[in-house]
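*Asks:* No letters, just coordinates:
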């Protein structure tokens, strides 16, 4: 089975047919999804979804676009909400210098609070990074010196240096439908070089639908298209790609029961 490690099932795009979307994902062998929080103040919507569907887990956090709105959200707030048994990650948080929807100092403050929560809980931090490679590298390396924390560079579209430095810090890297785009050869080249035990796949649905659905509303079932391109890039079969990315997900998202992923035994060290 495949895992969609990052989607937004709470977004209005999915409200009318959420059950159908989850059923289509299962039919496409996408057996588990993580619906990612973008506003802590809307956490109740995440909680409602993860409690309604056995194969959907969630995160808690504030997207950098919304950082200015939630500067009062503390690491302790995130830690408390992460006690829910199906909250398996912190974030998404990070830096987005493309849109700058929140001031950069607010984005940085939010990111540091999320790092502290990830360090305390041991849950992976889901990192959003866009056109902010130098600052992201500096923050991740500086914070790691204070104490390691698990993390994932999600929907990777940054430069090779951020990927290299992130992997050196122990981070994982997830690829979305961007990997399938005609003009994304540089991203495919990075995916070819990431260590095999650090790769994940995702949709970031409802955004960034992969080829052949580009331009449409994305949904978790389309994880299979990104996985197929990753298989081509790595020279793996589709089965091996599913096995490797699911094992990697299990290693990073340790709170998800391995039985929920069709895996046996204890999590890998």
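*Replies:* Thanks, I have the structure now. The model shown is predicted, which means the values in this text are computed figures rather than measured ones.
*Asks:* use CA for all of it now, contacts and neighbours both
*Replies:* Noted.
*Asks:* Can you name the helix or strand that residue 100 falls in?
*Replies:* Using DSSP states H and E, residue 100 is not contained in any helix or strand.
*Asks:* Give me the neighbour count for it.
*Replies:* Residue 100 has 13 neighbours, counted by other Cα atoms under 10 Å.
*Asks:* ok, now the one 10 residues further on?
*Replies:* Residue 110 sits with 28 neighbouring residues when counted by other Cα under 10 Å.
*Asks:* Also residue 232?
*Replies:* Number of residues near residue 232 (other Cα under 10 Å) recorded here: 14.
*Asks:* In terms of secondary structure, what does the helix or strand harbouring it contact?
*Replies:* Assigned by DSSP H and E, residue 232 falls within helix 223-234. For helix 223-234, the packing partners by 3 or more Cα pairs under 8 Å, 6 or more residues apart in numbering; DSSP states H and E come out as strand 2-7, helix 185-193, strand 199-201, helix 238-252.
*Asks:* Use this one as the comparison:
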């Protein structure tokens, strides 16, 4: 069975330094269990020039470019200092992101705008987060790319902006919410990212939502090295765990793993235009 990890932070230090063989060895381990593609989401400006190079060095790696809400405060602070004359050179992140997307527009490894979104647990005001989210939704529309969305306690607000700025598709990463919310995302063309959350019995609401959705709405992910599966708490997550997510999903939906994997591959291919 061939599987695609639709959300893996494979450029993080947990997978080794940028130079050397360690990262390549991690990728070989993933391929050995059937993971033949993964998408690396962009989270901050420092990645925007490096992700294309990483993905060009390894077959099967693809990338997204975006500014994650967790890194937004840093970028906004730099921009404010620049505008007030308190710094000689700092990041104007909207311009830098636009330039990065323009450089990537002919690269087949660039598949999405993301990781973008909202997080109610951040100290940064939601209004500021929403302004950045809207900026990036507009860029996704301009470049006709799907989005990879981070939504933590903000599903209804994210849905509000998706209705106002309809993108061509995307995925709600690490979904944790109700069946109604999941169905509404799917109605707007957003797939639901299924990862380690469904391996926890306490995540009953999310498990019920995933079990009830059309299979066409789902894609697999690990969020490695984060979001460890049940039984692996305290250990770095890894794309080699993706078959365990598939097994958990097959058990939850009471279906055959082989047929399920084929449908999930069709879903992710449709989503990212492969």
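*Replies:* Received the coordinates, thanks. This one's a predicted model, so the numbers in the text were calculated from it and none came from an experiment.
*Asks:* with structure 2 superposed, average distance for the helix holding residue 232 of structure 1?
*Replies:* For helix 223-234 of structure 1, the mean deviation from structure 2 after alignment is 0.9 Å (mean Cα distance after the TM-score superposition for structure 1).
*Asks:* Tell me the counterpart residues of that helix in structure 2, please.
*Replies:* Against structure 2, the aligned range for helix 223-234 of structure 1 is residues 242-253 (TM-score structural alignment).
*Asks:* Give the buried residues for that stretch.
*Replies:* Judged by neighbour count (16 or more other Cα atoms under 10 Å), stretch 242-253 of structure 2 contains these buried residues: 242, 243, 244, 245, 246, 247, 248, 249, 250, 252, 253.
*Asks:* roughly how far is it from the heart of the chain?
*Replies:* 19 Å (Cα atoms, centre = their mean, to the nearest Å).
*Asks:* repeat for stretch 62-72 of structure 1
*Replies:* That offset, for stretch 62-72 of structure 1, works out to 18 Å (Cα atoms, centre = their mean).
*Asks:* Likewise for stretch 81-101 of structure 1?
*Replies:* The answer for stretch 81-101 of structure 1 is 9 Å, by Cα atoms, centre = their mean.
*Asks:* Now do that stretch: everything it contacts.
*Replies:* Here stretch 81-101 of structure 1 makes contact (Cα atoms under 8 Å, 6 or more residues apart in numbering) with 36-38, 50-51, 57-66, 78, 104, 107-108, 110-111, 114, 117-118, 121, 123-132, 136, 253-256.
*Asks:* What's the end-to-end length of it?
*Replies:* 25 Å (Cα to Cα, to the nearest Å).
*Asks:* Counting neighbours, which bits of it end up buried?
*Replies:* Quick answer for stretch 81-101 of structure 1 (16+ other Cα under 10 Å): 81-82, 86-97.
*Asks:* In strands only, show me the residues you listed.
*Replies:* Among the buried residues of stretch 81-101 of structure 1, the ones falling in strands (DSSP state E) are 87, 88, 89, 90, 91, 92, 93, 94, 95, 96.
*Asks:* quick one: the second one from residue 94 of structure 1, how far?
*Replies:* Note on residue 88 of structure 1: its distance to residue 94 of structure 1, by Cα to Cα, is 18 Å.
*Asks:* hmm, back to that, next step: the contacts of stretch 81-101 of structure 1 restricted to helices.
*Replies:* Members of these lying in helices (criterion: DSSP state H): 50-51, 78, 104, 107-108, 110-111, 114, 117-118, 121, 136.
*Asks:* so which of those comes closest to residue 159 of structure 1?
*Replies:* Using Cα to Cα, residue 136 comes nearest to residue 159 of structure 1 of those, at 11.4 Å.
*Asks:* which residue in structure 2 lines up with the closest one?
*Replies:* By TM-score structural alignment, residue 136 of structure 1 lines up with residue 158.
*Asks:* quick one: the residue lying closest to residue 226 of structure 1 once chain neighbours are set aside from residue 46 of structure 1, how far?
*Replies:* Counting by Cα to Cα, 6 or more residues apart in numbering, residue 226 of structure 1 lies nearest to residue 177, which is 5.5 Å off, once chain neighbours are set aside. Residue 177 of structure 1 is 23 Å from residue 46 of structure 1, where distance means Cα to Cα.
*Asks:* again with residue 206 of structure 1
*Replies:* Applying Cα to Cα to residue 206 of structure 1 and residue 46 of structure 1 gives a distance of 15 Å.
*Asks:* Looking at the two, which one has more neighbours?
*Replies:* More crowded of residue 206 of structure 1 and residue 46, by other Cα under 10 Å: residue 46, with 25 against 18.
*Asks:* The strand or helix carrying that one aligns to what range in structure 2?
*Replies:* Assigned by DSSP H and E, residue 46 of structure 1 belongs to helix 43-52. Here helix 43-52 of structure 1 aligns to structure 2 at residues 48-57, judged by TM-score structural alignment.
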